[in-house]
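Asker: model the structure of this input:
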Amino acid sequence: MAAPTNPRELAHPTRAEIRLEAVLHALSDPQRLRIVREVAEMEGEEIACSRVGLPVSKSTLTHHFRVLRESGVLQQVYRGTAKMNRLRREDLDALFPGLLDGVLRAAEAQAVRCAP
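Answerer: Below you'll find the predicted structure:
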């Protein structure tokens, strides 16, 4: 992952640099999985970090988004002062066919099963 030269440009792994173990690690955290589920609901659109309502501090939320970006799960870009996010579905589906859909289905089934 090459370091960006512009401070408003964020480093992302290329498709070839995305590793299964990094993606699985990123998706293994319940808060990050919740972020991915929310971003996936807006498929094709970008979602601001601030729009994800997790009960965590801003620094923890920033950490979760960084892990997702550095693993190759999310693409982040600045739009004004906001960081906007979208799933790297095309890359993930090409590298790991069915993984993202399977994880999202399983997470939804678990949410339904564990709902109060």
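
Asker: use CA for all of it now, contacts and neighbours both
Answerer: OK.

Asker: any idea which helix is longest in the protein?
Answerer: Secondary structure assigned by DSSP state H gives helix 99-114 as the longest helix of the chain.

Asker: who touches the strand or helix carrying Gln76?
Answerer: Per DSSP states H and E, Gln76 falls inside strand 74-79. Contact partners of strand 74-79, identified using Cα atoms under 8 Å, 6 or more residues apart in numbering, comprise 8-10, 12, 65, 68-69, 83-88.

Asker: one more, please, to line up against the first structure:
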Amino acid sequence: MQRPLLHPASDDLKLESVLYALADPMRLEIVRRLVAGDCPLNCSTAAPAHLPKSTQSHHFQILREAGLIQSERRGTEVVNKVRLDEINARFPGVIEAILKAAKPFVCPDAGKAG
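Answerer: I've put the predicted structure just below:
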């Protein structure tokens, strides 16, 4: 039996948890990709390609526990979407300001030939 995916209620979102979750460049990139997408994305699509699955899971867990994303199991996949409306209602403009100010993520393997 799989463990349930726990999400904090909108009223329980804490600014310090949101900021902590977005302080990591990988998690910030995941949120950037989810915001840019027009539909929920599975973990492998939303995360940078070079990350091992265990590391992806860890980052998604932190984002979920901070209340930044909503995750749902669909068969063998977990799809994620940003809780942008809820976060903006609680902390107006914070996510947009962070995404606007953040530098784009560059994959460490981007310049290497395979």
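
Asker: the second structure: matching residues for the strand holding Gln76 of the first structure?
Answerer: Aligned by TM-score structural alignment, strand 74-79 of the first structure falls on residues 69-74 of the second structure.

Asker: so for the matching stretch, what gets flagged as buried?
Answerer: Taking 16 or more other Cα atoms under 10 Å as the neighbour-count basis, stretch 69-74 of the second structure is seen to contain the buried residues 69-71.

Asker: now do the top helix by length along the second structure: which elements does it pack against?
Answerer: In the second structure, taking DSSP H as the definition, the longest helix is helix 53-66. With contacts taken as 3 or more Cα pairs under 8 Å, 6 or more residues apart in numbering; DSSP states H and E, helix 53-66 of the second structure sits against helix 15-22, helix 25-36, helix 43-46, strand 69-74.

Asker: tell me the average deviation of the match of strand 74-79 of the first structure from the first structure after fitting.
Answerer: Compared with the first structure after fitting, stretch 69-74 of the second structure deviates on average by 0.5 Å (mean Cα distance after the TM-score superposition for the first structure).

Asker: returning to that earlier point: and the helix or strand that comes right after the strand holding Gln76 of the first structure, how far out from the chain's middle?
Answerer: If you walk from strand 74-79 of the first structure toward the C-terminus, the next helix or strand you reach (DSSP H and E) is strand 82-87. The gap between the average C-alpha position of strand 82-87 of the first structure and the chain average comes to 9 Å, counting by Cα atoms, centre = their mean, to the nearest Å.

Asker: residues making contact with strand 82-87 of the first structure?
Answerer: Looking at what lies outside strand 82-87 of the first structure - Cα under 8 Å, 6+ apart - the contacts are 36, 39-40, 43-49, 73-78.

Asker: of these, closest to Pro116 of the first structure?
Answerer: The nearest member of these to Pro116 of the first structure, counting by Cα to Cα, is Val36 at 21.9 Å.
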